[in-house]
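> Requesting a structural model of the entry that follows:
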Amino acid sequence: MGRAEEYLNQIPMWTKKKHSVEEVRAFLNALGAPDRDVPAVHVAGTNGKGSVCAFLTSVFRQAGYRTGTFTSPHLVDMRERFLINGAMADEAVFERAFETVRGIVREMEEKGFGHPTFFEFLFYMAVIIFREEKVDVMVIETGLGGRLDATNALEHPAASVITSISMDHTQYLGDTIEKIAWEKAGIIKAGVPVIFDASNPGVRTVIEGAAFRRGAARYPVNSPDFQVEGIRGGHLEVTVRLLRGDSLRLEIPFEALYQAQNAALAVRTLEVLRGPCRQGRAGVPGGERVCLPADRQENEIFRRITDRQIAEGIQTTAWPGRMEQIRPGLYLDGANNPGGIEAFLRTAGEIAASRREKAYLLFSALSDKDYGHMVRLLAEGFVWAGIGVLTLESARGLPGAQLAEEFKKWTACPVTVYQGTGEALPAMLEQAEGELLFCTGSLYLVGEIRKALERV
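Sure, this is the predicted structure:
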């Protein structure tokens, strides 16, 4: 572990208070406002935002744009949060960005500002890295929520994207789906188009209302906008309806059914960016969807994106830990809330049915998640041949024994408690030999398994 990473990991020990969006803006300005140098796509949501970022990154790269992508969390290496054309930032660039931000933090502290939180510090590093790497476009994922998130200091992104919204982080974002949607809709800005998952009527009402009030053109994406044709050779075959009236065939390199919606959101975003499409009344409830006016200077660079580049970019997307078959029969999925677990179960069921094989489950969760609801969904939504639970290495990891007790409330399936991933993985792989093993509950679990596989 380098000096920068050691320092960053210690930040939560002494800094917990978030800065306001206005204070984050002041930090960015002190850094020279590098976020104003290039257009950005700002992505929020409960589930799928990382996948949408990955799809967009791959298409931009395919179209010849140098792309900087900021996502979280990382699985193994902290530099995974800072991607240049889909690859981790160079270690030397990472260290230089850290030193730059650390220097400005000292200056801001002398002016009375508090030390940035872990996420804020990383966001500042991201825009510095992207400036040094001379990217053409940034893809920025929110950390938590949207309205009060550090990334919302982006003043005028090229587009705002809101993915699937479900119940998660209720202690911070609200105890209803509408309250959570309102927080996510906080990224919508005047004159900036918003592309969003409209599958939930309550969520759609909130987002469309926010877009209308802020004068933002809105582009809902719902089930009629795409069709899953089938799963073949570990890929989804999907048809997406385009704004101009025709359709685009996609081969998505994942088996997870939920990736069809995420890919459709990415395609719609790219359509809007490259505009124009057709005339209509933007920002008016019930009005036709339109693409951007031709005179938006910041979007001129996106005009040359073609349908072929979109299809090829989607097809070559890499995004680990999202129903990823990392070895034959071994699947890793970072679902970490009830909505994500429901989507996970739909795909796990399809895979198990198509292969006619038994399925085993390895599960773990963080203590601040709705683990009780997730466990019940997993127990009642699938017939498992065996279940293993463990305690994550994270300080927020829930004890495996507690998870086992939760499972026993809802299923008679045998549940084995393991001390950690190092013990659980080889035992579960042996138990599920020749069958299927699904690992889910947290991206932290995915990261631990990827590291453990190097030793198995």
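
> Could you use CA atoms for every contact and neighbour count after this?
Fine.

> Buried residues in the particular helix or strand that has L445 in it, which are they?
Per DSSP states H and E: L445 is located in helix 443-453. Residues 443-450, 452 are the ones in helix 443-453 that count as buried (16 or more other C-alpha atoms under 10 Å).

> helices and strands around that helix, which ones?
If you count contacts as 3 or more C-alpha pairs under 8 Å, 6 or more residues apart in numbering; DSSP states H and E, helix 443-453 packs onto helix 421-431, strand 436-440.

> repeat that with 10 Å
strand 324-327, strand 330-332, helix 421-431, strand 436-440 (3 or more C-alpha pairs under 10 Å, 6 or more residues apart in numbering; DSSP states H and E).

> Turn those into TSV, columns for mean neighbour count.
Listed next are those as TSV, based on neighbours: other C-alpha atoms under 10 Å:
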stretch	mean neighbour count
strand 324-327	16
strand 330-332	22
helix 421-431	17
strand 436-440	26
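
> out of the ones you listed, nearest to I207?
I207 lies closest to strand 436-440 among those, at 29.9 Å (C-alpha to C-alpha).

> Show me what the closest one is packed against.
For strand 436-440, the packing partners by 3+ C-alpha pairs under 10 Å, 6+ apart are strand 324-327, strand 330-332, helix 338-355, strand 359-363, strand 386-390, helix 421-431, helix 443-453.

> Including distance to A198, could those go into TSV?
Formatted as TSV, the helices and strands packed on strand 436-440 follow (distance: least, C-alpha to C-alpha, whole Å):
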stretch	distance to A198
strand 324-327	26
strand 330-332	27
helix 338-355	15
strand 359-363	30
strand 386-390	35
helix 421-431	37
helix 443-453	25
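
> So which of the ones you listed is nearest G245?
Nearest to G245 among these is helix 338-355 (28.8 Å), distances taken as C-alpha to C-alpha.

> what angle sits between that closest one and strand 359-363?
Taking axes from the mean of the first three to the mean of the last three C-alpha atoms, to 10 degrees, one finds helix 338-355 and strand 359-363 inclined to each other by 160 degrees.

> One more, so I can put them side by side:
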Amino acid sequence: DLAVMEVGLGGRLDATNVVDAPLVSVITSLSREHWQRLGPTLADIAREKAGVLKPGRPAVVGPLPPEAAGVVEARLTELGCPVVWPTPAVPLENGQARYGSGADVITYPLALLGEHQLINSAVAIAALHSLRHQGWKISDEAIVTGMGKARWPGRLQWVTWGQDAASYPLLLDGAHNPAAAEVLRQYVNSWWASQPVKSLGTAWLMGMLGTKDHGDIFAALLRPGDTLHLVPVPGHETAAPEDLAAIARSLCSDLAQCQIHPSLSDGLVALGHTPSQLRVLCGSLYLIGHFLATEPYRNCP
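Modelled structure (predicted):
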């Protein structure tokens, strides 16, 4: 059997270090997240994340900002780790993608939405190829099947919320840090570009934790004419919706509306009354988790 172990925070001091000789270590991406504990710069954060690298053990590393890449490269050299830096997969028609070269080239379905899945899937397949080169029997057919069955609740997940005539399509995404917000914005832009009707602005329903970079997240997402509904994140150290509203208005003074609601349920009802073709719930993985656990919804095909 194989175990996939995800680091909880950082890497250097994480409990996953009990595994001192991993089959392969993976650093998918890196951004200014958890900087209060990992350090204020990308180089500081990279230094902590590089703690997953072990002497002489293979590594797969996705694209990193230059400031972070230099730190990781130095650690790879110091530890003598053989490393693969995958390039993004090539998008094909009908939701397919191709990654690799020579005997390792593979065409597979992209079940997850978003252009960023081209690099995410490439990193995953590069890790599988590393295992295969170490003697693990992992067929292309198994990889294709696994990629086609991949699901990631709360990340660019389309659902229908509500009952009967009051129901509406809703896009769920954590977008809990600026980098994730940029990814969501990229998808929203592509969604609007694919629509035959004129945009009425995106309708956002958001809540955030108090520790997040609220201004940077709003700056990535909000555009003039958008509508913003704000709610608290239940059960966690939430940012006050009133404070978030002040930040949002200062960054995007041309919002069509900015409203505050006492609960997620109230916000969802108000969101349904907003005249927009695109409604998005985002800002916190905890908020998304609360939605999935408590609200009436069904997955869209």
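
> quick one: TM-score?
Superposed pair, TM-score by TM-score structural alignment, normalised by the length of the second structure: 0.88. Supporting alignment: 286 aligned residues with a C-alpha RMSD of 2.0 Å.

> picking up where we left off before, so which of the helices and strands packed on strand 436-440 of the first structure comes closest to M13 of the first structure?
helix 443-453 (19.4 Å).

> what about the strands in the stretch 101-250 of the first structure?
Under the criterion DSSP state E, counting those that start in this stretch, the stretch 101-250 of the first structure contains strands at 137-141, 159-162, 194-197, 218-221, 226-232, 235-241, 247-252.

> In the second structure, which residues correspond to the last one?
Looking back up the chat, that one is strand 247-252 of the first structure. When the second structure is aligned by TM-score structural alignment, the counterpart of strand 247-252 of the first structure is residues 105-110.

> I'd like to know which of the helices and strands packed on strand 436-440 of the first structure is closest to Y219 of the first structure.
That would be helix 338-355 among these, by C-alpha to C-alpha, at 22.4 Å.

> so how far does the helix holding L445 of the first structure sit from its counterpart in the second structure?
On superposition with the second structure, the mean distance recorded for helix 443-453 of the first structure (mean C-alpha distance after the TM-score superposition for the first structure) is 1.7 Å.

> by how many degrees do that helix and strand 359-363 diverge?
Going by the same axes, to 10 degrees, helix 443-453 of the first structure makes 110 degrees with strand 359-363.

> roughly how far apart are the equivalent of G386 of the first structure over in the second structure and A103 of the second structure?
Under the alignment by TM-score structural alignment, G386 of the first structure pairs with T227 in the second structure. Using C-alpha to C-alpha, to the nearest Å, T227 of the second structure is found at 50 Å from A103 of the second structure.

> Same question for G11 of the second structure.
33 Å.

> same question, P262 of the second structure
Taking C-alpha to C-alpha, one finds P262 of the second structure at 57 Å from A103 of the second structure.

> the more surrounded of the two?
Neighbour count, other C-alpha atoms under 10 Å: between P262 of the second structure and A103, P262 has more, with 11 against 6.

> which ones are touching the counterpart of Y219 of the first structure in the second structure?
Aligned counterpart of Y219 of the first structure in the second structure: V84 (TM-score structural alignment). Contacts for V84 of the second structure (C-alpha atoms under 10 Å, 6 or more residues apart in numbering) come out as 26, 58-62, 123, 126-127, 130.

> Could I have the ChimeraX command that selects the buried members from the residues you listed?
Filtering the contacts of V84 of the second structure down to the buried ones (16+ other C-alpha under 10 Å) takes a single ChimeraX command:
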select :26,58,59,60,61,62,123,126,127,130
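
> Kindly indicate which of the contacts of V84 of the second structure lies nearest L76 of the second structure.
Taking these together and measuring to L76 of the second structure by C-alpha to C-alpha, the closest member is A59, at 8.3 Å.

> which residue in the first structure lines up with that closest one?
Match for A59 of the second structure (TM-score structural alignment): V194.

> Contacts only, for its match.
V194 of the first structure neighbours (C-alpha under 10 Å, 6+ apart): 42-43, 158-162, 185, 187-188, 207-208, 211, 216-220, 269, 272, 283.

> what's the helix or strand for the residue nearest the centre of the first structure?
The centre of the first structure sits closest to G50, judged by C-alpha atoms, centre = their mean, with a distance of 2.1 Å. Counting by DSSP H and E, the element that carries G50 of the first structure is helix 49-62.

> Give me the helices and strands touching that helix, please.
So helix 49-62 of the first structure, by 3+ C-alpha pairs under 10 Å, 6+ apart, packs with strand 40-44, strand 67-70, strand 82-84, strand 137-141, strand 159-162, helix 258-274, helix 307-315.

> Make sure A239 of the second structure is actually in contact with L287.
No: A239 of the second structure lies out of contact with L287 (C-alpha atoms under 10 Å); the separation is 11.9 Å.

> who touches both of these two?
Common neighbours of A239 of the second structure and L287 (C-alpha under 10 Å, 6+ apart) are 207-209, 231-233.

> Could you dump those residues into CSV with distance to V18 of the second structure and neighbour count added?
Listed next are the shared contacts of A239 and L287 of the second structure as CSV, based on distance: C-alpha to C-alpha, whole Å; neighbours: other C-alpha atoms under 10 Å:
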residue, distance to V18 of the second structure, neighbour count
G207, 36, 29
M208, 33, 30
L209, 30, 21
V231, 40, 26
P232, 37, 24
V233, 34, 25
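
> can you tell me which two in these are farthest apart?
Going by C-alpha to C-alpha, the pair spanning the shared contacts of A239 and L287 of the second structure furthest: L209 and V231, at 10.8 Å.

> Touching both of those two, which residues are there?
238-240, 287.

> Make JSON lines from the residues you listed and add secondary structure and distance to R249 of the second structure to it.
Formatted as JSON lines, those follow (DSSP: H, G, I helix; E, B strand; the rest coil; distance: C-alpha to C-alpha, whole Å):
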{"residue": "T238", "secondary structure": "strand", "distance to R249 of the second structure": "19"}
{"residue": "A239", "secondary structure": "coil", "distance to R249 of the second structure": "16"}
{"residue": "A240", "secondary structure": "coil", "distance to R249 of the second structure": "14"}
{"residue": "L287", "secondary structure": "helix", "distance to R249 of the second structure": "22"}
